[in-house]
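1. let me see the structure of the following:
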Amino acid sequence: MNALPALLLLGLVLATAGPRLLARARWAEREPVLALWAWQCLVVATLLCCGLALVLTGAAAWPAARDLLFSGAPHGVEAAYGFPLARPWAIAGAFLFAVGGVRTAMALGLEVHSARALRRRRQRELALRAPELPAGLGSRSGSGSGERLVVLENTQPKAWSLPGPRARLVVTTGALHRLSDRELDAVLAHERGHVRARHHWLLQCAEALNTGFPGAGIFVLFREQVGRLVELAADDSAARRHGRLATALALVELNTAPGPAESCPALVSEVPGRVDRLLAGEPRLSVAHRLRLTVGALAAVGAPLALAFAPGLHALI
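-> Down below sits the predicted model:
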């Protein structure tokens, strides 16, 4: 099969069947970090299919681009790709994929710019409303983290994080009064897990892709699942250090009343499920199972590259 049709077919399968399988996977709640990795691999593989298809359609449409792409390639490699295609179709395909690439880049740039502006505004507001405590205060785990704790005067028990070069962990006085010491430690560990894992980057990419391609099922599900899985991953990070019970109790206490938006907000309707999951304490998947899932995710990324280079490699054999 020609590389271009194969890439288009693979991209279609990945963008339609892949998200549905991952969204229904029962193992995702037991391994949220691995599930996040699998989602990223699926999205990268789909984008690779589109990017490589852009390169091949561009080479088919314009001889100059083809000469540049295959400059220095051994004899017979270019012929193995079956160029030229019907020029009008090749030009239309290249234009379509190029528009998609530009939309993705613009949406990601706009999302990053908006997120940075929002973080700077919130940090300025916090600086006016509350003093900063010394670094490490509230970190009883001895992890030596560099995040700064900010206490905000508010009767509602809330906690959230502001990621960035000068990350902030924000708790209200209501949370300090309502939570026990261990529950407070669990809350801070949860927010610290978001900051250290750079979950805000992942959320920004998911939002940008959904904005750039509104209505595309893979990106809609990617945004929804990432928002849920980062919370589960942060829950696990807190539970490993301070116990599942303390983390579950802190979740209940912090979601009894509406409050300010968090860096990785979760719908109130999802909190009971998160609490039940923590209290159930299901064991992790076996190492062999995790390894198989990791290899499968990597195979999804490698498949578009294998299809794109297969004709050329076959010509060299």
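
2. drop to CA atoms for contacts and neighbour counts, all remaining ones
-> Will do.

3. in the stretch 151-300 of the chain, which spans are helices?
-> Counting by DSSP state H, counting those that start in this stretch, the segments of the stretch 151-300 of the chain that form helices are 173-178, 181-196, 199-212, 217-242, 244-254, 271-280, 287-316.

4. sorry, wrong one. I was asking about the stretch 1-150 of the chain.
-> 3-24, 32-61, 63-69, 77-80, 87-129.

5. most tightly surrounded among the helices of the stretch 151-300 of the chain?
-> helix 181-196 (a mean of 23; mean count of other Cα atoms under 10 Å).

6. report the distance from that one to the chain centre.
-> Helix 181-196 sits 20 Å away from the centroid of its parent chain (Cα atoms, centre = their mean, to the nearest Å).

7. now the angle from it to helix 244-254?
-> Computed by axes from the mean of the first three to the mean of the last three Cα atoms, to 10 degrees, the angle separating helix 181-196 from helix 244-254 equals 90 degrees.

8. list the helices and strands helix 181-196 packs on?
-> Judged by 3 or more Cα pairs under 8 Å, 6 or more residues apart in numbering; DSSP states H and E, the packing partners of helix 181-196 are strand 159-162, strand 168-172, helix 217-242, helix 244-254.

9. tell me the residue furthest from the middle of the chain?
-> Largest separation from the mean C-alpha position in the chain: His75, at 41.7 Å (Cα atoms, centre = their mean).

10. so what's that one up against?
-> With contacts defined as Cα atoms under 8 Å, 6 or more residues apart in numbering, His75 is in contact with no residue.

11. before we compare anything, build this one as well:
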Amino acid sequence: MMLPLALLVLAGLTAAIAPRLLPGTAWADREPVLALWVWQCVVAAVLLCCGLAMALSAAGAWEAVRGHVFASAPRGVVEAYALQGYGPWAGTVAGVLACGGAWTAAMLAREVWAARARHRQRRAEMLVRSPRLPGETPAEDRLVVLEGERPDAWWLPGPEPRLVVTTGALRRLDRRQLDAVLAHEQGHARARHDWLLHCSSALANGFPQVPVFAAFRDQMHRLVELAADDTASRRFGRLTIALALVELNEDRGVFGPCPTPPAQVSQRVDRLLSPAPRLSPAHRLRLTAAAALVPVVPLLLAFVPALRVLG
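-> Predicted coordinates for the structure are as follows:
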């Protein structure tokens, strides 16, 4: 029973330490895409620890599960795990972890269902405000212009994705700024940031007491915007996208001495106007490789008995 407990301890330590270390890293704002990768690797490691602990505990509690988990393993490997000695608590631990996995899946399904319901509602409202013309066929990159005084632009995902912009934004933005805003929204779509937000929200809502999941959700909402800003700025320049953000948000109270949510807009503008130098390619490669190794640690821990026998 020591191996499942060691995996759970590793998951607990990672879940407690990561939210204290990662948000304070100085390079995250300089490399938001890399920061997104690091956070995903950390959360994957926590989930992997729990999944491996569940599988080993279930294998120790029930012969049928053991036959599936160690179906193709040599006899010596099975004996190395000493599954018969896991004791009566193995079934309880496996059951609790299985319930946690089922709860995670339910939260993700609920999050996706709620998001799709919101998208269907917004799509229906959009069709009322901007009905499709006779003979007009849906196009994947169709741009929809809505009448509205408030300057705004957003990406509406779904089976027929749409880029939506209001007439208020068309009046506020010049051509280059509008193209930069649309490139920002297309950056979200190409990177599938909506799925990152769904997964992070599902974990945070399903397990509100786990610090790493709450920090994961908060950081995803921040980093996906920075990554999309960088996507747009590479094509149209940082000044262009910064000015576009100001034009779209200056009437919403997000600037000034007492900004109101979403106050991170002002931080995004400051970042665009005063960019810090990017990390060197070698440094980025090292961080990418180090992050990729984080989920490997629980795998190595789980396979230590087997590796000893086979080695």
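
12. mind checking the TM-score on these two?
-> Superposed pair, TM-score by TM-score structural alignment, normalised by the length of structure 2: 0.92. Supporting alignment: 303 aligned residues with a Cα RMSD of 2.1 Å.

13. returning to what we had before: just the helices of the stretch 1-150 of structure 1: most buried one?
-> Taking mean count of other Cα under 10 Å, helix 32-61 is the most buried of the helices of the stretch 1-150 of structure 1, at a mean of 22.

14. mind checking how far Ala73 of structure 2 is from Gly168 of structure 2?
-> According to Cα to Cα, to the nearest Å, Ala73 of structure 2 and Gly168 of structure 2 sit 65 Å apart.

15. check Leu56 of structure 2 too.
-> As judged by Cα to Cα, Leu56 of structure 2 and Gly168 of structure 2 stand 58 Å apart.

16. so what's the counterpart of Pro32 of structure 1 in structure 2 up against?
-> Aligned by TM-score structural alignment, Pro32 of structure 1 pairs with Pro32 of structure 2. When contacts are counted by Cα under 8 Å, 6+ apart, Pro32 of structure 2 is found next to Leu223, Val224, Leu226, Ala227.

17. trace the second one over to structure 1, please.
-> Using TM-score structural alignment as the criterion, the counterpart of Val224 of structure 2 in structure 1 is Val230.

18. now that match: closest residue in space that isn't a chain neighbour?
-> His199 (6.6 Å; Cα to Cα, 6 or more residues apart in numbering).

19. check Ala303 of structure 1 too.
-> Nearest non-adjacent residue to Ala303 of structure 1, counting by Cα to Cα, 6+ apart: Ala45, 7.7 Å away.

20. just Val210 of structure 2 next, same as before
-> With Cα to Cα, 6+ apart as the criterion, Val210 of structure 2 has its nearest non-adjacent residue at 6.8 Å, and that residue is Ala15.

21. next one: Leu298 of structure 1
-> Cys41 (6.7 Å).

22. quick one: that neighbour and Val295 touch, right?
-> No: under the criterion of Cα atoms under 8 Å, Cys41 of structure 1 makes no contact with Val295, lying 10.6 Å away.

23. stretch 304-315 of structure 1 aligns to what range in structure 2?
-> Per the alignment by TM-score structural alignment, stretch 304-315 of structure 1 matches residues 298-309 in structure 2.

24. kindly report the same for stretch 183-190 of structure 1.
-> So stretch 183-190 of structure 1 sits over residues 177-184 in structure 2, by TM-score structural alignment.

25. quick one: contacts for the residue nearest the centre of structure 2?
-> Centroid-nearest residue in structure 2, with Cα atoms, centre = their mean: Leu196, separated by 3.0 Å. By Cα under 8 Å, 6+ apart, the contact set of Leu196 of structure 2 is Met220.

26. need the counterpart of it in structure 1.
-> In structure 1, Leu196 of structure 2 lines up with Leu202, judged by TM-score structural alignment.

27. any idea how far Leu36 of structure 1 is from that match?
-> For Leu202 of structure 1, the distance to Leu36 of structure 1 equals 9 Å [Cα to Cα].

28. what does Ile91 of structure 1 give?
-> Applying Cα to Cα to Ile91 of structure 1 and Leu36 of structure 1 gives a distance of 36 Å.

29. same thing with Ala28 of structure 1?
-> Counting by Cα to Cα, the gap from Ala28 of structure 1 to Leu36 of structure 1 is 8 Å.

30. same thing with Phe213 of structure 1?
-> 20 Å.

31. and for Leu169 of structure 1?
-> Here the criterion is Cα to Cα. By it, Leu169 of structure 1 lies 23 Å from Leu36 of structure 1.

32. what number of residues lie near Trp62 of structure 1?
-> Here the number of neighbours of Trp62 of structure 1 (other Cα atoms under 10 Å) works out to 15.

33. ok, now how distant is it from Ala90 of structure 1?
-> Relative to Ala90 of structure 1, and taking Cα to Cα, Trp62 of structure 1 is found at 9 Å.

34. equivalent analysis for Arg26 of structure 1, please.
-> Taking Cα to Cα, one finds Arg26 of structure 1 at 42 Å from Ala90 of structure 1.

35. before we move on, what about Ala59 of structure 1?
-> Ala59 of structure 1 is 9 Å from Ala90 of structure 1, by Cα to Cα.

36. with structure 2 overlaid, how far apart is stretch 296-308 of structure 1 on average?
-> Comparison of stretch 296-308 of structure 1 with structure 2 after fitting gives an average deviation of 1.0 Å (mean Cα distance after the TM-score superposition for structure 1).

37. kindly report the same for stretch 231-242 of structure 1.
-> Relative to structure 2, stretch 231-242 of structure 1 is 0.5 Å off (mean Cα distance after the TM-score superposition for structure 1).

38. kindly report the same for stretch 104-113 of structure 1.
-> Stretch 104-113 of structure 1 sits 0.7 Å off on average (mean Cα distance after the TM-score superposition for structure 1).

39. what residues does that stretch touch?
-> Stretch 104-113 of structure 1 is touched from outside by Gln204, Cys205, Glu207, Ala208, Leu209, Thr211, Gly212, Phe213, with contacts defined as Cα under 8 Å, 6+ apart.

40. any chance of those in TSV, with distance to Glu191 of structure 1 too?
-> Shown next, in TSV, are those (distance: Cα to Cα, whole Å):
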residue	distance to Glu191 of structure 1
Gln204	17
Cys205	20
Glu207	20
Ala208	23
Leu209	25
Thr211	26
Gly212	29
Phe213	30
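
41. Arg148 of structure 1: which of these is nearest?
-> Gln204 (22.7 Å; Cα to Cα).

42. need the contact list for the closest one.
-> By Cα under 8 Å, 6+ apart, the residues touching Gln204 of structure 1 are Leu108, Glu111, Val112, Ala115.
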